[in-house]
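Colleague: pasting the sequence and the predicted model now:
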Amino acid sequence: QLFTSTTGLLYTPVFVGPAMLGFIPGYYNSAFGLYGAWKSWGGPGDNPTTPNGWYGQAGIYDGRGAQGVQTGLVWPNFSGPLFKVAEVGGTWTPYADAPEVGWGSVAVGGWRQSGPLTAPGGAFESQTGGMYAYLVQKLGKFRETKDQNGIVGFVQGGWNSSSTALMHSSFGFGLTFIAPFGDRPLDSYGFGFSWARLNANPLAGYGFNSYETMLQFYAQYHLVGNLFIQPVLTVLPTPGVMGATGPSISGTVQLTFPF
């Protein structure tokens, strides 16, 4: 997802939409598949290096991961369950005659997972599917300089028709403050909010409440070279686990070395 390049949030929704969790292949279980894309880029002076336009992309992948198969450890198989996904979207960057227009991206996608699919409590379905959408937009700058300073916002959401999924639908948003202080051009700060409607059906057997909310705050400080340190605070005002006696608060500190 585009979010991973516009926010330093560590929670799952910025990497995998909650309504797709358990179906879409990804870290740590990759899956083989076929992927194709079409892009129509234009830009200031029709410069293809500054994309403004629309795109479409689709893929079909080994879908056995939804059945608990460790697809990263076995040979691909396309005669069984498959995960299919397609997405259309658009991107924009500032035009030479309208530099106040910030870059952004919007997309809508749909997916389908074939089965059979089961849940711990015995729920069963032969296939399922869902939809998702997201919007990312740069909202403004702190100063007119060449560094990548500014405020970036995002909104995301998803839904599925599954009776075996961990979550049925989700909604989230967040803000990233990039280099708000001129003498710290590589620092960033941000927060995100995520709400998810959980699969609380007793036949699914997950032991969830009907929904969960999550807030996360982070600061990403540049140390030296490509090394960053990031303290993160995560708050669950309404935990999803049934029987939770109150909100959950946790802290994380991580070192990041992009290369």
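Modeller: Sure, I can see it.

Colleague: use CA for all of it now, contacts and neighbours both
Modeller: Noted.

Colleague: quick one: contacts for Ile178?
Modeller: 148-152, 185-189 (CA atoms under 8 Å, 6 or more residues apart in numbering).

Colleague: show the contacting residues for the residue nearest to it when sequence neighbours are not counted.
Modeller: Among residues not flanking Ile178 along the chain, Ser188 sits closest, at 4.4 Å (CA to CA, 6 or more residues apart in numbering). When the contact criterion is CA under 8 Å, 6+ apart, the partners of Ser188 are 176-180, 219-221.

Colleague: same thing with Pro231?
Modeller: Contacts for Pro231 were tallied using CA under 8 Å, 6+ apart; they are 218-220, 251-254.

Colleague: which stretch of helix or strand covers the nearest residue to it once chain neighbours are set aside?
Modeller: Leaving aside its chain neighbours, Pro231 sits nearest to Val253 (4.3 Å; criterion: CA to CA, 6+ apart). Under the criterion of DSSP states H and E, Val253 resides in strand 248-256.

Colleague: check which helix or strand Lys84 maps to.
Modeller: Secondary structure assignment for Lys84, by DSSP H and E: strand 82-92.

Colleague: please name every helix or strand in contact with that strand.
Modeller: Packing contacts for strand 82-92, counted by 3 or more CA pairs under 8 Å, 6 or more residues apart in numbering; DSSP states H and E, involve strand 52-62, strand 104-118.

Colleague: what's the closest of those to Thr91?
Modeller: Comparing the helices and strands packed on strand 82-92 against Thr91 with CA to CA, the closest turns out to be strand 104-118 (4.3 Å).

Colleague: confirm that Leu223 sits in a strand.
Modeller: Yes. Assignment of Leu223 by DSSP: H, G, I helix; E, B strand; the rest coil places it within a strand.

Colleague: then this one, side by side with the first:
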Amino acid sequence: MVIVGLGVDGEKKLGWKGGSFGVNFLQINGQNTNGYAGALPGYNSIVAAPPFHRTELYEYWIAQEVIPDTLKIRVGKIIPAVDFNNVTRANKLADRSQNVSSLSSLLYTSIFVNPTLLGVIGGYYDSVFGTTANIALNRNSWLNLGVYDGNRARGVPTGIHNPHFNEYVFAISEIGTDWVAGPQKHPGQFGIGAWYQSGRLNAAGLYNDQQQTGAMGLYLYGGQRVWADVPAAADGQDSQTQKSKSLTIFYQFGVNNAKTLPVNQFIGVGATAFSIFDSRPDDSFGAGFGLSFLNRNLFQRSSELMFQTYYQASIVPGALYLQPTVTFIPNPGLPSNYPGNDALPPGMQPFLPAAFVGTLRLSAIF
């Protein structure tokens, strides 16, 4: 998978006050790894919905800061999952040693998209055309609003299609806040959101087709640093440039009323340890689990549980990382003959056995 992008600060380059624009190109050649394991919310977020081989204009957008440091509007083909339910939102503080660049480096899908939103919200790699408004209520609180092409809900791979303007619209809003707590000023955050999907929704059920006009849901998420060992400054060194050992937790919840989406409720938690080894301050270790309550109109299993753990080793700090990840799924939600599992022989047995999966990822940032 390769993403190549260009972003331009319109004020610096063109004298366009408060303006910017960008474009991203995506190329991916994958396979149905999640389907083979029976993972309904994927254990490997690099591969999402079919088609698995894509060449697409991933994003193209323009943005305008309407009220400086308060209101920014972005229009174009964008990724709503970046602005909404972003569990991995970074915490940047005055003390740089306390910064949290991301709450977790878990690979499973639910860390990026709450499973109760799968099938409606635009994300990797099915971006959607629409408008996002980011509003800073004060220094520590935000309100995000968005309206987008909602044709993902009828199975359209929007990432490789031009925008549709019809009855299918996806609208979402989120309000949140962040803070620092305790004498060590541990950062924390919390967000809560609501969404609505319009249009006539259909899905092939176990016993009869499911139909519904419109669907809605709620979600919440949060994170908190719970421990840190802030190092004393070495001779001639600024303490704010030293990375501290720390432990951060996160949590997620979602619910919807959809008859046609795969997951109706979700609960997830996890933890990440940063800079645990003095000799490797840029490494991190994490673990998490997610419990998805499946739509019983569509699946015979009532739930799917997923455990995942990883170690992210810094090869070149800030540029190159190697990450082995292990996932265990005791009760995969997808049946063996689920559409797309063409590599597996269809059979009468609706359940796949427990899956134990290893993943090795090399990430380059440039």
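Modeller: Yep, that arrived. Please read these numbers as outputs of a predicted model, since none were measured by experiment.

Colleague: just the contacts of Ile178 of structure 1: which are in strands?
Modeller: Among those, DSSP state E puts 150-152, 188-189 in strands.

Colleague: counterpart of Asn144 of structure 2 over in structure 1?
Modeller: Asn144 of structure 2 maps onto Gln57 in structure 1 when the alignment is built from TM-score structural alignment.

Colleague: what's Ser357 of structure 2 aligned with over in structure 1?
Modeller: One correction, residue 357 of structure 2 is Val, not Ser. By TM-score structural alignment, Val357 of structure 2 lines up with Ser250.

Colleague: circling back: would a markdown table of the helices and strands packed on strand 82-92 of structure 1 with distance to Leu10 of structure 1 and mean neighbour count be doable?
Modeller: As requested, those are exported to a markdown table (distance: least, CA to CA, whole Å; neighbours: other CA atoms under 10 Å):
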| stretch | distance to Leu10 of structure 1 | mean neighbour count |
| --- | --- | --- |
| strand 52-62 | 26 | 19 |
| strand 104-118 | 21 | 19 |
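
Colleague: just to revisit the earlier point, and the contacts of Ile178 of structure 1, which is closest to Phe15 of structure 1?
Modeller: Closest to Phe15 of structure 1, out of all of these and judged by CA to CA, is Val152, at 17.0 Å.

Colleague: let me know the secondary structure of Val82 of structure 2.
Modeller: Here Val82 of structure 2 is recorded as helix under three-state DSSP.

Colleague: tell me who's in contact with the nearest residue to it once chain neighbours are set aside.
Modeller: Excluding the flanking residues, the one nearest Val82 of structure 2 by CA to CA, 6+ apart is Gly123, at 7.6 Å. Contacts for Gly123 of structure 2 (CA under 8 Å, 6+ apart) come out as 79-82, 113.

Colleague: likewise Lys39 of structure 1?
Modeller: Going by CA under 8 Å, 6+ apart, Lys39 of structure 1 touches 53-56.

Colleague: kindly report the same for Lys84 of structure 1.
Modeller: Lys84 of structure 1 makes contacts with 58-61, 111-113, as judged by CA under 8 Å, 6+ apart.

Colleague: looking at the residues you listed, which is nearest Gly130 of structure 1?
Modeller: Trp111 (5.5 Å).

Colleague: which non-adjacent residue is nearest the alignment partner in structure 2 of that closest one?
Modeller: Counting by TM-score structural alignment, Trp111 of structure 1 corresponds to Trp195 in structure 2. Leaving aside its sequence neighbours, Trp195 of structure 2 sits nearest to Ile172 (CA to CA, 6+ apart; 4.2 Å).

Colleague: Ala133 of structure 1 now?
Modeller: Distance criterion CA to CA, 6+ apart; nearest residue to Ala133 of structure 1, sequence neighbours excluded, is Val108 at 4.3 Å.

Colleague: strands of the stretch 101-250 of structure 1, start to end?
Modeller: Along the stretch 101-250 of structure 1, counting by DSSP state E, counting those that start in this stretch, strands occupy 104-118, 124-140, 150-160, 167-178, 188-198, 211-224, 227-238, 248-256.

Colleague: for the first one, name the packing helices and strands.
Modeller: With contacts taken as 3+ CA pairs under 8 Å, 6+ apart, strand 104-118 of structure 1 sits against strand 82-92, strand 124-140.

Colleague: who wins for proximity to Phe3 of structure 1 among those?
Modeller: Of these, nearest to Phe3 of structure 1 by CA to CA is strand 124-140, at 7.6 Å.

Colleague: so what's Gln216 of structure 1 up against?
Modeller: Counting by CA under 8 Å, 6+ apart, Gln216 of structure 1 makes contact with 9, 11, 191-193, 232-235.

Colleague: circling back: which of the contacts of Ser188 of structure 1 show up in structure 2 as well?
Modeller: Retained contacts for those in structure 2, judged by both residues aligned by TM-score structural alignment, their matches' CA atoms under 8 Å, are 176-180, 219-221.

Colleague: quick revisit: ok, now which ones touch the residue nearest to Pro231 of structure 1?
Modeller: The neighbourhood of Val253 of structure 1, defined by CA under 8 Å, 6+ apart, consists of 229-232.

Colleague: now the residue most central in space within structure 2: how far from Gly205 of structure 2?
Modeller: In structure 2, the centroid-proximal residue (CA atoms, centre = their mean) is Phe112; its distance is 1.3 Å. As judged by CA to CA, to the nearest Å, Phe112 of structure 2 and Gly205 of structure 2 stand 27 Å apart.

Colleague: and for Val87 of structure 2?
Modeller: For Val87 of structure 2, the distance to Gly205 of structure 2 (CA to CA) stands at 31 Å.

Colleague: between these two, which one's more packed in?
Modeller: Of the pair Val87 of structure 2 and Gly205, Val87 is the one with more neighbours under other CA atoms under 10 Å, namely 27 against 16.
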